[in-house]
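# Okay, structure incoming, though there's no sequence with it:
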């Protein structure tokens, strides 16, 4: 009788341990699924500065906001603003904006000559890259 009781107790413990492990695995799989889903969301870079915000010869600030899903990206691997006047991108210059936190990157800049300037915000973060363009 004692052997039967020991055998039943041992089987019960093994069953409980297996159920517990399955629940842990399901929790881990759910967490991995959430991380995978988050990594599939695109990197979004939005210019916060309006196209008409600059006046010739006066310093202004070019600002972008970087997000991935619902999360602000304050730890981008690289952010560069490529700036040029007119249609010839070969004359462009690249500048590194300041990380202001909460996904905001800003560069103080002066457009010295009248005309249309183009800015591409080259942004790499969390295994993604985005390059939106804005005219000023």
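Looks like it came in fine. Keep in mind the model is a prediction, meaning the values are calculated, not measured.

# from here on, contacts and neighbour counts on C-alpha atoms
Will do.

# isn't residue 94 right up against residue 79?
No: using Cα atoms under 8 Å, residue 94 is not in contact with residue 79; the gap is 9.9 Å.

# Where do the strands of the chain begin and end?
43-47, 59-68, 71-72, 78-85, 93-95, 98-101, 104-110, 117-125, 128-130, 133-135 (DSSP state E).

# Can you say which of these is nearest to residue 6?
Of all the strands of the chain, strand 71-72 sits nearest to residue 6, with 53.4 Å by Cα to Cα.

# What lies in contact with the closest one?
For strand 71-72, the external contacting residues (Cα atoms under 8 Å, 6 or more residues apart in numbering) are 65, 66, 102, 103.

# would you turn the residues you listed into CSV with distance to residue 115 and neighbour count?
Formatted as CSV, these follow (distance: Cα to Cα, whole Å; neighbours: other Cα atoms under 10 Å):
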residue, distance to residue 115, neighbour count
65, 25, 19
66, 27, 25
102, 32, 14
103, 30, 18
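
# Against that first model, consider the following:
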């Protein structure tokens, strides 16, 4: 290989390495910002009192939003609840849509204990399941 061909090969090698490095950096920047900038997330603010009484109605509210806008047409909003650590005996009840993205569930506990409440919310091809507990005496 003559001197000019070696020089051309070295120059082309540096150019290819530089292009490959730029491409990798662009891909990393794209992956790191895509998750926070263009994707709207389904958000559910589950409201449940921390304490309740036997034989008194308890109300749970799931406020469903996406990009700070109320979701009035969720595909499904179900509340699941159970006492203490006995999830095998959980009950699922469909929530009632109220207004302003709020879905309501009411139940009356018949026994003292810790009740777990999960709101199963599906909307805009997303699903989320926030959980809270309430102490009933």
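Happy to help now that I have it. Since the model is a prediction, treat every value here as computed from it, not as a measurement.

# So for residue 94 and residue 79 of structure 1, which sits in the more crowded spot?
residue 79 (24 against 15; other Cα atoms under 10 Å).

# And the more buried one, how far from residue 131 of structure 1?
10 Å (Cα to Cα, to the nearest Å).

# shared neighbours of these two, anything?
121, 122, 123.

# quick one: which of those residues is most hemmed in?
Going by other Cα under 10 Å, residue 121 tops these with 27 neighbours.

# Can you find the partner of it in structure 2?
Using TM-score structural alignment as the criterion, residue 121 of structure 1 maps onto residue 119 of structure 2.

# and if you look at residue 67 of structure 1?
Residue 67 of structure 1 maps onto residue 65 in structure 2, by TM-score structural alignment.

# Quick one: neighbours of that match, just the number.
20.

# can you check residue 14 of structure 2 too?
11.

# On the three-state scheme, it is what?
Under DSSP: H, G, I helix; E, B strand; the rest coil, the three-state class of residue 14 of structure 2 is helix.

# Quick one: end-to-end distance for stretch 129-136 of structure 1.
Chord length of stretch 129-136 of structure 1, first to last residue, is 23 Å (Cα to Cα).

# Any buried residues in it, and which?
Applying a neighbour-count criterion of 16 or more other Cα atoms under 10 Å, one finds 129, 130, 131, 133, 136 buried in stretch 129-136 of structure 1.

# And for the last one, nearest residue in space, chain neighbours not counted?
Same thing as residue 136 of structure 1. residue 51 (4.6 Å; Cα to Cα, 6 or more residues apart in numbering).

# How about the contacts made by that neighbour?
134, 135, 136.

# any idea how far the match of residue 121 of structure 1 is from residue 108 of structure 2?
Taking Cα to Cα, one finds residue 119 of structure 2 at 17 Å from residue 108 of structure 2.

# doesn't residue 125 make contact with residue 76 of structure 2?
No: taking contacts as Cα under 8 Å, residue 76 of structure 2 lies outside contact range of residue 125: 10.7 Å.

# So between those two, which is more surrounded?
Under the neighbour definition other Cα under 10 Å, residue 76 of structure 2 and residue 125 were set side by side, and residue 76 has more, 13 against 8.

# Which residue, neighbours along the chain excluded, lies closest to the counterpart of the more buried one in structure 1?
Aligned counterpart of residue 76 of structure 2 in structure 1: residue 78 (TM-score structural alignment). Nearest non-adjacent residue to residue 78 of structure 1, counting by Cα to Cα, 6+ apart: residue 124, 5.1 Å away.
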